[in-house]
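Trainee: any chance you could fold what I've pasted below:
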Amino acid sequence: MGQVLLSIPVAFLVENALSSGESKEFIIDCLRQGNYAPLLEKSKDPDMDFADRLKTAEEMGDDWEEAIRNDYVFKFLHINGLKRLLRFRFGKEVDHDYIQENLTLRQLSIEPDKIETLRLLVSRQWNVIEENDITGEKTGQRTTVRLELKYQ
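Mentor: Below you'll find the predicted structure:
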């Protein structure tokens, strides 16, 4: 099977559910059964309407189950969606963990093993460029990256 493509609302359903810290199969079971409380009480956005987003997934044909099991790629991702992804998946906040300059995010310090995950998720529209820090070296267990819109 190729990469699962998700719309923004469905991708953030997946991200919010995953942010609960529960196992993937537990998350899938809860979403299938409409039992959202165990996920929402632990998720980063407890006010998200999971039922509405599941309806959107059905209408758009987005395979949220496969995305939870094996990851996905955004069909389209604007700058604010990218910032939201960084908060959900990587716990990174603008003006605290990175800076925004127009359509570029700079000085994002991230663990090297998470860079490929970030690339997978955003690669259709965003370049993830590894940079050296100010001292010219990678900082310990983190790498500084820049995210740039591919087509400006």
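
Trainee: going forward, measure contacts and count neighbours with C-alpha atoms only.
Mentor: OK.

Trainee: could you look up the SS state of Asp47?
Mentor: coil (DSSP: H, G, I helix; E, B strand; the rest coil).

Trainee: burial of the residue nearest to it when sequence neighbours are not counted, as a residue count?
Mentor: The spatial neighbour of Asp47 that comes closest, neighbours along the chain excluded (CA to CA, 6 or more residues apart in numbering), is Leu40 at 7.5 Å. Around Leu40 there are 19 other residues, counting by other CA atoms under 10 Å.

Trainee: ok, now Cys30?
Mentor: Quick note: Cys30 (other CA under 10 Å) scores 16 neighbours.

Trainee: for it, what are its contacts?
Mentor: By CA atoms under 8 Å, 6 or more residues apart in numbering, the residues touching Cys30 are Tyr36, Pro38, Leu39.

Trainee: before we go on, could you also do this sequence so I can check it against the first one:
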Amino acid sequence: MTRPKISQMEAYMIETLRASGVTNEAIIQAAKEKDVSTWKQINDQYDFEQLLVLAEQDFSTFEEIINDGYAVKFVTVGGLERLLKLKFQKVEGKDFQKLKTGVQGLDLSGSSLDELKQMLSINWKITKNNEYVSVLLKEKKDFA
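Mentor: Below is the predicted model:
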């Protein structure tokens, strides 16, 4: 199943809301009411209005993004680390080792691993050996 694609920043905002206890239903309701003013106190660095723009483009797709998941259009190495922390509560040094080209030694399995595979952009290669996962940038030759 192909998931709707969103930007890395939109993913950060969604996962920040979830990490702060905002439910999927509350995110969808706020988008319906076009009022995200209460989210400013969660993170005043984010322009949560961007989520309203996303919802206005196609509300049923927005609901699918919130309820069923999404893929990120393009994820940087720093973005990967941040998404692992926001979405899966995984921290560098404790849950994985950060490399220049990704992460290794990630303890992630089952539905969480499936979700990571579906949300990352095509520039990433995910491999699992025994109990740990590596997520590395693909080399240019891997895109041919």
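
Trainee: ok, Glu25 of the first structure - how many residues close by?
Mentor: Glu25 of the first structure: 12 neighbours (other CA under 10 Å).

Trainee: what's it aligned with over in the second structure?
Mentor: The alignment partner of Glu25 of the first structure in the second structure, by TM-score structural alignment, is Glu25.

Trainee: now name the helix or strand holding that match.
Mentor: Using DSSP states H and E, Glu25 of the second structure sits within helix 24-33.

Trainee: chain center to the helix or strand that that helix is followed by, what's the gap?
Mentor: Downstream of helix 24-33 of the second structure, the first helix or strand assigned by DSSP H and E is helix 49-57. On the basis of CA atoms, centre = their mean, to the nearest Å, helix 49-57 of the second structure sits 17 Å off its chain's mean C-alpha point.

Trainee: the second structure: strands as residue ranges?
Mentor: 5-6, 71-72, 97-99, 102-106, 124-129, 132-137 (DSSP state E).

Trainee: and these as a markdown table, adding distance to Val91 of the second structure and mean neighbour count?
Mentor: As requested, those are exported to a markdown table (distance: least, CA to CA, whole Å; neighbours: other CA atoms under 10 Å):
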| stretch | distance to Val91 of the second structure | mean neighbour count |
| --- | --- | --- |
| strand 5-6 | 23 | 18 |
| strand 71-72 | 20 | 21 |
| strand 97-99 | 9 | 16 |
| strand 102-106 | 9 | 21 |
| strand 124-129 | 18 | 15 |
| strand 132-137 | 14 | 20 |
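
Trainee: export those to TSV and tack on distance to Ala55 of the second structure?
Mentor: Shown next, in TSV, are these (distance: least, CA to CA, whole Å):
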stretch	distance to Ala55 of the second structure
strand 5-6	11
strand 71-72	16
strand 97-99	34
strand 102-106	31
strand 124-129	27
strand 132-137	30
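
Trainee: out of the ones you listed, nearest to Gln45 of the second structure?
Mentor: Ranking those by proximity to Gln45 of the second structure (CA to CA) places strand 5-6 first, at 19.0 Å.

Trainee: who does that closest one touch, helix- and strand-wise?
Mentor: strand 71-72 (3 or more CA pairs under 8 Å, 6 or more residues apart in numbering; DSSP states H and E).

Trainee: compared with the first structure, how much does the strand it packs on deviate?
Mentor: With mean CA distance after the TM-score superposition for the first structure, strand 71-72 of the second structure departs from the first structure by a mean of 0.7 Å once superposed.

Trainee: if we can go back for a sec, could you flag which of the contacts of Cys30 of the first structure are buried?
Mentor: Buried subset of the contacts of Cys30 of the first structure (neighbour count, 16 or more other CA atoms under 10 Å): Tyr36, Leu39.
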